[in-house]
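Visitor: Sequence plus predicted model, see below.
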Amino acid sequence: MMGYRLLLAAALSLPLTNVFAHGDEPHGEAPALPTNALSLPSAEAHSPDFELVAQLQGDHLTVYLDNYSDNQPVLGATVEVESDSFKASLQATAPGTYQASASALNHPGEHSLLFTIVAGEQSDLLDAVLNVSATAAAPAAASSRLWWWGAAIALLTVAVLLFKGRRRLGLANQGGAPL
């Protein structure tokens, strides 16, 4: 029985060994990731009155709108976007931030966007081009695979422990010595 406990303790502590093993890297800030790893499909446009940045985040188009002259967020604007057969009115989610469902844009290719902006006495039409790469349009499944591997290993460990516990309990009830 002592051998099984030792083996179990070694197996459970194995993931902890990676925490302490490392090279000579600095312990300060994490190194910056490459720009393409952090970037979302985006488009930008400006006029003498407005500056706009649009980002496609999954099936949602988020637009950040500010005054071109002083970079202050534009509050209470009416923002609409059109692209081929797609048309949507964006809803304000935060100061200067507007969002709409845009699943029609979440496929690889170049999408010409036309934004209609009305804010008080000011109005403008802004055009922009949204480039969606094949990797940006595809959902990331790597993290879900990692979760499944972790769950499978945990389930296997629990099954082995239950099997060993039942086996030991069965031998104890029969008067035999546990292994």
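Guide: Okay, I see it.
Visitor: rest of the way, CA atoms for contacts and neighbours
Guide: Noted.
Visitor: May I have the residues that are in contact with the closest residue to residue 72 other than its chain neighbours?
Guide: Counting by Cα to Cα, 6 or more residues apart in numbering, residue 72 lies nearest to residue 66, which is 5.3 Å off, once chain neighbours are set aside. Shown in contact with residue 66 (Cα atoms under 8 Å, 6 or more residues apart in numbering): 50, 51, 52, 72, 73, 74, 96.
Visitor: ranking those by neighbours, who comes first?
Guide: Looking at those with neighbours defined as other Cα atoms under 10 Å, the largest count falls to residue 50 at 24 neighbours.
Visitor: put this beside the first:
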Amino acid sequence: MHHSRTLPAALALLLGLAMPAARAHGGHDDGPAAPPAGAAPRFAAVSDRFELVGVIDGRRLTLYLDHAGDNSPVQDARLELDLGGQVVAVARVGEGLYQAELAQPLADGEIPVTATVVAGADSDRLAADIDWHASAEAPDKGGWTRAALLAAAAGLAGVALGLWAWLRSRRSAAARTGGAA
């Protein structure tokens, strides 16, 4: 029968169309290129004694304070933070781990960051800049990306086309044999 050969062909067509959709996923590592879209913006400030890394997620700022020499968390430190001339209240939530809530979202542009660290007899002032662009830095909250939507639409179109071709071949075979397929 003719339609017995068209079903495997239609399935092969569907699998071929599904392959680009399978490759269009996000969250995989393509090597050391730029951070993936939606990655939280960060800054790093380093001195001879300390290293401070800040990660911004909306209005929440998470800070990691380590010793520069061995990358171990700084124990019982006091941290004062200034973002673009605005003093930000910082709360210690663990050894070397701090959090802050920004009163308002950061303005676009380059923002200077100054941190004063006091840990026992050691103290230091660290400085960095955040190159912030809110529209480009909006984190991906797991929604559909444009590429994923296009891949899904192409996959659905392929399924519809394959089904149409299979049904057409069944009707054509039935018309040639003079009976229902």
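Guide: Looks like it came in fine. Computed from a prediction, not measured in an experiment: that's the story for all the values here.
Visitor: preserved in structure 2, out of the contacts of residue 66 of structure 1?
Guide: Mapping these onto structure 2 (both residues aligned by TM-score structural alignment, their matches' Cα atoms under 8 Å) leaves 50, 51, 52, 72, 73, 74, 96 still in contact.
Visitor: just those now: which is nearest residue 130 of structure 1?
Guide: residue 52 (12.5 Å; Cα to Cα).
Visitor: residue contacts, the closest one?
Guide: Residues near residue 52 of structure 1 by Cα under 8 Å, 6+ apart: 44, 45, 46, 63, 64, 65, 66.
Visitor: Please, which helix or strand holds the fifth one?
Guide: Assigned by DSSP states H and E, residue 64 of structure 1 belongs to strand 60-67.
Visitor: Read off where that strand ends up in structure 2.
Guide: Residues 60-67 of structure 2 are matched to strand 60-67 of structure 1 when aligned by TM-score structural alignment.
Visitor: Where is the longest helix in structure 1?
Guide: As assigned by DSSP state H, the longest helix anywhere in structure 1 is helix 142-173.
Visitor: which parts of that one are buried?
Guide: When burial is assessed from 16 or more other Cα atoms under 10 Å, helix 142-173 of structure 1 yields the following buried residues: 164, 168.
Visitor: That helix - contacts with which helices or strands?
Guide: Under the contact criterion of 3 or more Cα pairs under 8 Å, 6 or more residues apart in numbering; DSSP states H and E, helix 142-173 of structure 1 touches no helix or strand at all.
Visitor: And it, how far out from the chain middle?
Guide: Averaging C-alpha coordinates over helix 142-173 of structure 1 and over its chain gives two centres that are 30 Å apart (Cα atoms, centre = their mean, to the nearest Å).
Visitor: Over to stretch 78-94 of structure 1?
Guide: Taking the mean of its C-alpha atoms, stretch 78-94 of structure 1 sits 23 Å from the chain's own mean (Cα atoms, centre = their mean).
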